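Undergrad: give me a model of this one.
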Amino acid sequence: MTPRTLFSPRLALRPWRPEDLEPLFAINGDPDSMRHFPAPMTRAESDAWAERMQTHMEAHGWGFWVVEERGGAPFVGVVGLMTVPWEARFTPAVEIGWRITPGFRFRGYAEEAARAALDFAFGELHLPEVVSFTVPGNEGSWRLMERLGMRADGTFEHPRLPPGHPLRQHLLYRLAAPPGG
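TA: Below is the predicted model of the structure:
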């Protein structure tokens, strides 16, 4: 399926290009950027993650898009939608997530891009709901979830992390499609 490109006032959410792998690794390999994940990724792990994102986008026409400034920086980060690939009390589900390059944080780009992705999820995909999740210590992400209108729905144990892992407990947020959406 042909991948879609989305636009917001300042940003384009576009399909992947080979030159996106290096700036993606700058996020995925950065200990500070990945502090709420089990570990920073190696270059091979980051490239494999990008390949999974590209494969999903090619199969569905949507997924995690590369975010670029319109008329500016070609890589701000990645924001998008993904089918949750494991079982939990809320699956099957589509999640929304984001990873923004450190130099572009605190400019509202994650929120702007996430709103464009949510508009697509509800307006074109007609999804009944989108979820998001993070560890309790990732206040920036769960605050963004709240600004997006998502509502907290308790916690869950992330099934891909072993029992006792300090990041296993996750907060779950949900956003239902707007009426008529």
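Undergrad: going forward, measure contacts and count neighbours with C-alpha atoms only.
TA: OK.
Undergrad: where do the strands of this structure begin and end?
TA: 6-7, 11-14, 64-69, 77-83, 94-100, 129-134, 151-157, 169-176 (DSSP state E).
Undergrad: which neighbouring elements make contact with the longest helix along the chain?
TA: If you go by DSSP state H, the chain has its longest helix at helix 43-60. On a contact count with 3 or more CA pairs under 8 Å, 6 or more residues apart in numbering; DSSP states H and E, helix 43-60 meets helix 21-28, strand 64-69.
Undergrad: looking at the ones you listed, which is buried most?
TA: Comparing the helices and strands packed on helix 43-60 by mean neighbour count (mean count of other CA atoms under 10 Å), strand 64-69 ranks first with a mean of 24.
Undergrad: before we move on, the earlier item: JSON lines for the strands of the chain, including distance to Ala44?
TA: Formatted as JSON lines, the strands of the chain follow (distance: least, CA to CA, whole Å):
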{"stretch": "strand 6-7", "distance to Ala44": "28"}
{"stretch": "strand 11-14", "distance to Ala44": "23"}
{"stretch": "strand 64-69", "distance to Ala44": "19"}
{"stretch": "strand 77-83", "distance to Ala44": "18"}
{"stretch": "strand 94-100", "distance to Ala44": "18"}
{"stretch": "strand 129-134", "distance to Ala44": "24"}
{"stretch": "strand 151-157", "distance to Ala44": "27"}
{"stretch": "strand 169-176", "distance to Ala44": "26"}
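Undergrad: next, the second sequence, to be compared with the first:
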Amino acid sequence: MAVPQTPRLVLREMTPGDLDDLSGLLGDASVMRYYPRPKTRSETLGWIEVNQRRYRQDGHGLWIMHLRDGGAFAGDCGLTIQRVDGVDEVEVGYHVAPGLQRGGLATEAAIACRDHARDALGVRRLIAIIHPDNVASQRVAQKTGLTLEKRTRDYGSGAQEVMIFAMCL
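TA: Below is the predicted model:
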């Protein structure tokens, strides 16, 4: 399966071998501050397994990001199907390692995923589901070309109100 690439990042499918890096990322309170809570190591392994199923079933999922220069783990970014207001939507999502945040990597990866969704997968609409307080993620969505469309609680767990940024591709 083709995976998008960027000038500064190499993206690839997740494997169980990524558990240490992903556990550090998804278990970090600052990275997960807009989620109900950080993930445990066991939950992170489940995250990897869910994405491996997505690769097989949907042809995409969240991919591991490594820096081209030096190969350091940078986070994850990719495309997932999310049910919002009763409709299946393709979402672009991203988590960047704390030491690499605020350097444009999330935007670079999200743009590559947006273009991959349109050009390789034929997706015609892309969304991002963002917590209202997550201003940095809102900026990434806007730089990727998405605009605020609505607020909803009718998604996934629906535990809190989220903002839906969207664009037609």
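Undergrad: looking for the alignment partner of Thr101 of structure 1 in structure 2.
TA: Matched by TM-score structural alignment, Thr101 of structure 1 corresponds to Ala97 in structure 2.
Undergrad: I'd say its match and Gly75 touch.
TA: Yes. With contact defined as CA atoms under 8 Å, Ala97 of structure 2 counts as touching Gly75 (5.2 Å).
Undergrad: neighbour-wise, which of these two wins?
TA: Ranked by neighbour count (other CA atoms under 10 Å), Ala97 of structure 2 and Gly75 place Gly75 first, with 26 against 21.
Undergrad: excluding residues flanking it in the chain, which one is nearest the counterpart of that one in structure 1?
TA: Structural correspondence for Gly75 of structure 2 with respect to structure 1 (TM-score structural alignment): Gly77. In this structure, Gly77 of structure 1 finds its nearest non-sequential neighbour in Ile100, 4.2 Å apart by CA to CA, 6 or more residues apart in numbering.
Undergrad: contacts only, for the one you found.
TA: 27, 76-78, 110 (CA atoms under 8 Å, 6 or more residues apart in numbering).
Undergrad: apply 7 Å and report the result again.
TA: Neighbour list for Ile100 of structure 1: 76-78, 110 [criterion: CA atoms under 7 Å, 6 or more residues apart in numbering].
Undergrad: Gln5 of structure 2 - how many residues pack around it?
TA: 17.
Undergrad: which one in structure 1 is aligned with it?
TA: So, by TM-score structural alignment, Gln5 of structure 2 is matched to Phe7.
Undergrad: contacts only, for that match.
TA: Neighbours of Phe7 of structure 1 in contact, by CA under 7 Å, 6+ apart: 13, 116.
Undergrad: among the helices and strands packed on helix 43-60 of structure 1, which is nearest Ala12 of structure 1?
TA: Nearest to Ala12 of structure 1 among the helices and strands packed on helix 43-60 of structure 1 is strand 64-69 (5.4 Å), distances taken as CA to CA.
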